[in-house]
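Colleague: No sequence on hand, only this structure:
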């Protein structure tokens, strides 16, 4: 492998990372202070990818780095609109909690937000939602198989393979 393709690949990923940071206003979810008012967090973090009500009058704001990033954060607010919890949920453990034949497209969307990729294969009737994540420092992909009725049927994991060849060579 020559140095030029490695530098080209590194430059592309650095650009994607900068773009992802630019889209989130360079705010970091983990830096948000527990107890902060919702308005302050929104001013710092910007518009969430999704939001929905939680029991007890609370609200969850979901911030996703998909398709380029490998994170999804839940910022949970209590009934007084104060930040109660911040959690990065794009983990193998969270995907293992999905229950086949029980969880649905809606529960996957609420937990992980929109996928990085929606695709299909001939051996499965339905959509495969792919999420990019990190596991022990390695780039991985979680593939959630959702049948035509919107029910989760399977979750599979693969290593994310990067093509280090520069297509412009």
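Modeller: Yes, it's here. Remember, it's a predicted structure, so these values are computed and weren't measured experimentally.
Colleague: use CA for all of it now, contacts and neighbours both
Modeller: Noted.
Colleague: residue contacts, residue 93?
Modeller: By C-alpha atoms under 8 Å, 6 or more residues apart in numbering, the contact set of residue 93 is empty.
Colleague: quick one: the residue most central in space within the chain from residue 103, how far?
Modeller: For the chain, residue 72 is the residue whose C-alpha lies nearest the centre (C-alpha atoms, centre = their mean; 3.8 Å). Note on residue 72: its distance to residue 103, by C-alpha to C-alpha, to the nearest Å, is 19 Å.
Colleague: What segments of the protein are strands?
Modeller: Shown for the chain, the strands assigned by DSSP state E span residues 50-54, 58-64, 72-77, 83-88, 117-121, 124-135, 138-146, 152-159.
Colleague: among those strands, which is nearest residue 11?
Modeller: With C-alpha to C-alpha as the measure, strand 138-146 is the member of the strands of the chain nearest residue 11 (17.4 Å).
Colleague: which residues does the residue nearest to residue 45 when sequence neighbours are not counted contact?
Modeller: Nearest residue to residue 45, sequence neighbours excluded (C-alpha to C-alpha, 6 or more residues apart in numbering): residue 27, at 5.3 Å. The contact partners of residue 27, by C-alpha under 8 Å, 6+ apart, come to 21, 44-45.
Colleague: let's bring in a second model and compare:
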């Protein structure tokens, strides 16, 4: 009896934690945006979409690895809610076509920006988890006209044991 109770307690805790770690799964498409905001709080970033709707974002950057994004139609209904800092979302970026604004609207504000004078490239960096296991950085490189010219991913040095005392 005690083992069953312990097992049920562990399973319940795991389910509760899973629900807390994936807020993008808490609101169904078609719900009013007020339900979404009631669950996630006011968005930290809001962007206009071409169809008259809005993209609402709840980032955890600079130290976190997720950004929940919700597309809302012009009437205020939720179209889709998803976690956008992940490989399948990053790979949608089109080299030579996307601009800084496209990256901003799709992924939110980066946790860090830099400019490489020698190559005339501005880089925006995002922290994320690959398959919820490996801590990585994803970089978007823009030319002086703001056109995306390159992307790159690398291990996050904060989680490299040889770099541990530097952060």
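Modeller: Noted; the coordinates are in hand. The model shown is predicted, which means the values in this text are computed figures rather than measured ones.
Colleague: returning to what we had before: and the residue nearest to residue 45 of the first structure, how close does it get to residue 53 of the first structure?
Modeller: Taking C-alpha to C-alpha, one finds residue 27 of the first structure at 23 Å from residue 53 of the first structure.
Colleague: same check, this time on residue 112 of the first structure
Modeller: Distance, residue 112 of the first structure to residue 53 of the first structure, by C-alpha to C-alpha: 16 Å.
Colleague: got it, and residue 101 of the first structure?
Modeller: Separation of residue 101 of the first structure from residue 53 of the first structure (C-alpha to C-alpha): 25 Å.
Colleague: And residue 131 of the first structure? What does it align with in the second structure?
Modeller: Using TM-score structural alignment as the criterion, residue 131 of the first structure maps onto residue 126 of the second structure.
Colleague: nope, residue 31 of the first structure is what I was after
Modeller: By TM-score structural alignment, residue 31 of the first structure lines up with residue 26 in the second structure.
Colleague: Could you pull up the contacting residues of that match?
Modeller: Contact analysis of residue 26 of the second structure by C-alpha under 8 Å, 6+ apart lists 19, 39.
Colleague: okay, now residue 44 of the first structure: neighbour count?
Modeller: Residues within reach of residue 44 of the first structure, counting by other C-alpha atoms under 10 Å, total 16.
Colleague: Counterpart of it over in the second structure?
Modeller: In the second structure, residue 44 of the first structure lines up with residue 39, judged by TM-score structural alignment.
Colleague: ok, now which ones touch its match?
Modeller: By C-alpha under 8 Å, 6+ apart, the contact set of residue 39 of the second structure is residue 26.
Colleague: From residue 118 of the second structure, how far out is it?
Modeller: From residue 39 of the second structure over to residue 118 of the second structure the distance is 46 Å, taken as C-alpha to C-alpha.
Colleague: now do residue 95 of the second structure
Modeller: 20 Å.
Colleague: Per the alignment, residue 115 of the second structure pairs with which residue of the first structure?
Modeller: Counting by TM-score structural alignment, residue 115 of the second structure lines up with residue 120 in the first structure.
Colleague: That match contacts residue 127, correct?
Modeller: Yes. Counting by C-alpha atoms under 8 Å, residue 120 of the first structure touches residue 127, with 5.2 Å between them.
Colleague: higher neighbour count, these two?
Modeller: Legend: neighbour count by other C-alpha under 10 Å for residue 120 of the first structure and residue 127, higher for residue 127 (20 against 13).
Colleague: still on that earlier bit, more neighbours, residue 112 and residue 53 of the first structure?
Modeller: Counting neighbours by other C-alpha under 10 Å for residue 112 of the first structure and for residue 53 shows that residue 112 has the greater number, 25 against 13.
Colleague: Regarding the second structure, what is its longest helix?
Modeller: Using DSSP state H, we find that the single longest helix of the second structure is helix 2-21.
Colleague: cool, the first structure as well?
Modeller: For the first structure, the longest helix by residue count, based on DSSP H, is helix 3-23.
Colleague: what comes into contact with that helix?
Modeller: Residues outside helix 3-23 of the first structure that contact it (C-alpha under 8 Å, 6+ apart): 27, 65, 68-69, 164-166.
Colleague: redo that, cut-off 7 Å
Modeller: Residues outside helix 3-23 of the first structure that contact it (C-alpha atoms under 7 Å, 6 or more residues apart in numbering) are 65, 68-69, 164-166.
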